[in-house]
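Colleague: Structure of the sequence below:
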Amino acid sequence: MAFDTPNGTRGARQPGRNRFERWANRRMIRHVRRTGTLGHSNLLVLVTTGSKTGAQRRTPVGWFPGGGDTRLIVASASGAARNPSWYFNLAAHPSAARIESAGQHIDVTAAQLHGAERDEAWRLITTQAPAYAKYETITDREIPVIRLTPR
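Modeller: Predicted structure coming up:
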């Protein structure tokens, strides 16, 4: 499926923009690569290929079971008006992604969910993590849900 969610016109501040947040993300990435969790949350390190630079980019993201061996991730950006950078990287290179978690490295293919499939996944996600429902009220864009399938 196409990665076709446009940016919105209103929303929260884009996370990860200041020095402290970048430092915290680096620490979180090291922790997630070792343990796969942070508190009670399932986290993974999403490794994408930069859409403009071609450089590898690592981002910690929460994940939810997607059925079978797939995982669902949400491009919420904490309710920001713009989709997160990793969304555009996946759009440019959906078959060049990898996830790292708890000592494992898994090559994955990314696909954005649409229609009824996205709505069902969104219900599942907001039931398990109600904070995501709040993000939807902060921004005017539809928050993309991405399925990661091992290759």
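
Colleague: CA atoms for contacts and neighbours, from now on please.
Modeller: Fine.

Colleague: gap between Ser101 and Leu148?
Modeller: 14 Å (Cα to Cα, to the nearest Å).

Colleague: And for Leu72?
Modeller: 6 Å.

Colleague: if you count what's nearby, which of those two comes out ahead?
Modeller: Leu148 (26 against 22; other Cα atoms under 10 Å).

Colleague: you'd agree the more buried one is up against Thr109?
Modeller: Yes: at 5.6 Å, Leu148 counts as touching Thr109 under the criterion of Cα atoms under 8 Å.

Colleague: Name the residues contacting each of those two.
Modeller: Common contacts of Leu148 and Thr109 (Cα atoms under 8 Å, 6 or more residues apart in numbering): none found.

Colleague: Three-state assignment for the closest residue in space to Thr37 that isn't next to it in sequence, please.
Modeller: In this structure, Thr37 finds its nearest non-sequential neighbour in Leu43, 5.2 Å apart by Cα to Cα, 6 or more residues apart in numbering. Under DSSP: H, G, I helix; E, B strand; the rest coil, the three-state class of Leu43 is strand.

Colleague: Second input sequence below; structure requested for side-by-side comparison:
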Amino acid sequence: MTEPLISRDRHTTLPPRRIIRLIWAAHRALLRITGNRIGLGLPTADRRCGTMRLRTTGRRSGSERAVVLNYIEDGDRLVTLAMNGWHPADPAWLLNLRAHPVAAVDLAGGSRAVQAHEAGGAERDRLWALFHDYLGYGDLQAFTAHRGRETPVVVLSPARAG
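Modeller: Below you'll find the predicted structure:
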């Protein structure tokens, strides 16, 4: 049985996983074909999330891995939610960051090195609340109910030189 498209009620459902994966693959291809000129964007004043490509080091392979994510800004830090299509399992990129917290991000304005950590306690609560003000995530409470557990909030701070 396939899952219906997203609805707006508290019984929110998700598109089938194969559709989500197809959209992700198309976005990555668009970035590759256009040399990052189309597909990345900065957060806007009208509360739209930005889009970045996060480049991590594979925890087992040691190879570079890339994923496209939405993000918001918190000062000079970038903040994203560690979702796996709202699947209960943590996404591979989060597992990679736990093993190798130094990574790189490609933004509409260029690339930079970052140091990752998972927000906890009051920091997580504050950052989680910020996501409710942004367009693009829909009903976070309903979607996170699909996970069955707390969704990690990941903070990407500018990497220290040296």
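
Colleague: Looking at the alignment, what corresponds to the residue nearest to Thr37 of the first structure in the second structure?
Modeller: Per TM-score structural alignment, the equivalent position to Leu43 of the first structure in the second structure is Thr51.

Colleague: and its match, how many neighbours does it have?
Modeller: Neighbours of Thr51 of the second structure (other Cα under 10 Å): 20.

Colleague: now do Pro60 of the first structure
Modeller: When neighbours are counted by other Cα under 10 Å, Pro60 of the first structure registers 22.

Colleague: quick revisit: surely the match of Leu43 of the first structure meets Val67?
Modeller: No: contact criterion Cα under 8 Å: Thr51 of the second structure and Val67 do not qualify, at 10.5 Å.

Colleague: give me the element the residue nearest the centre of the second structure is part of.
Modeller: The second structure has Leu69 as the residue nearest its centroid, 3.6 Å off, counting by Cα atoms, centre = their mean. Assessed by DSSP states H and E, Leu69 of the second structure sits inside strand 64-74.

Colleague: Would you state the helices of the second structure in chain order?
Modeller: Here the second structure has its helices, by DSSP state H, at 17-34, 92-99, 121-131, 140-147.

Colleague: got the contact list for whatever residue of the second structure lines up with His114 of the first structure?
Modeller: In the second structure, the residue paired with His114 of the first structure is Gly120, using TM-score structural alignment. Going by Cα under 8 Å, 6+ apart, Gly120 of the second structure touches Val153.

Colleague: Distance-wise, check Gly120 of the second structure relative to Arg112 of the second structure.
Modeller: Taking Cα to Cα, one finds Gly120 of the second structure at 24 Å from Arg112 of the second structure.

Colleague: Give the aligned equivalent of Asn83 of the first structure in the second structure.
Modeller: Aligned partner of Asn83 of the first structure by TM-score structural alignment: Asp90.

Colleague: So the closest residue to that match other than its chain neighbours versus Ile33 of the second structure, what's the distance?
Modeller: Leaving aside its sequence neighbours, Asp90 of the second structure sits nearest to Asn84 (Cα to Cα, 6+ apart; 6.1 Å). Distance from Asn84 of the second structure to Ile33 of the second structure, counting by Cα to Cα: 25 Å.

Colleague: how about Val79 of the second structure, what's its partner in the first structure?
Modeller: Checking TM-score structural alignment: Val79 of the second structure goes with Leu72.

Colleague: ignore the last one, Gly110 of the second structure
Modeller: Using TM-score structural alignment, Gly110 of the second structure pairs with Gln104 in the first structure.

Colleague: And Asp133 of the second structure, by the same measure?
Modeller: Match for Asp133 of the second structure (TM-score structural alignment): Thr127.

Colleague: and the gap between the closest residue to Tyr135 of the first structure other than its chain neighbours and Thr48 of the first structure?
Modeller: Spatially, and ignoring its direct neighbours in sequence, Tyr135 of the first structure is nearest to Gly79 (4.2 Å; Cα to Cα, 6+ apart). To Thr48 of the first structure, Gly79 of the first structure is 21 Å away according to Cα to Cα.

Colleague: Please look at Ala92 of the first structure and Thr48 and confirm they touch.
Modeller: No: Ala92 of the first structure is beyond contact range of Thr48, at 9.5 Å (criterion: Cα under 8 Å).
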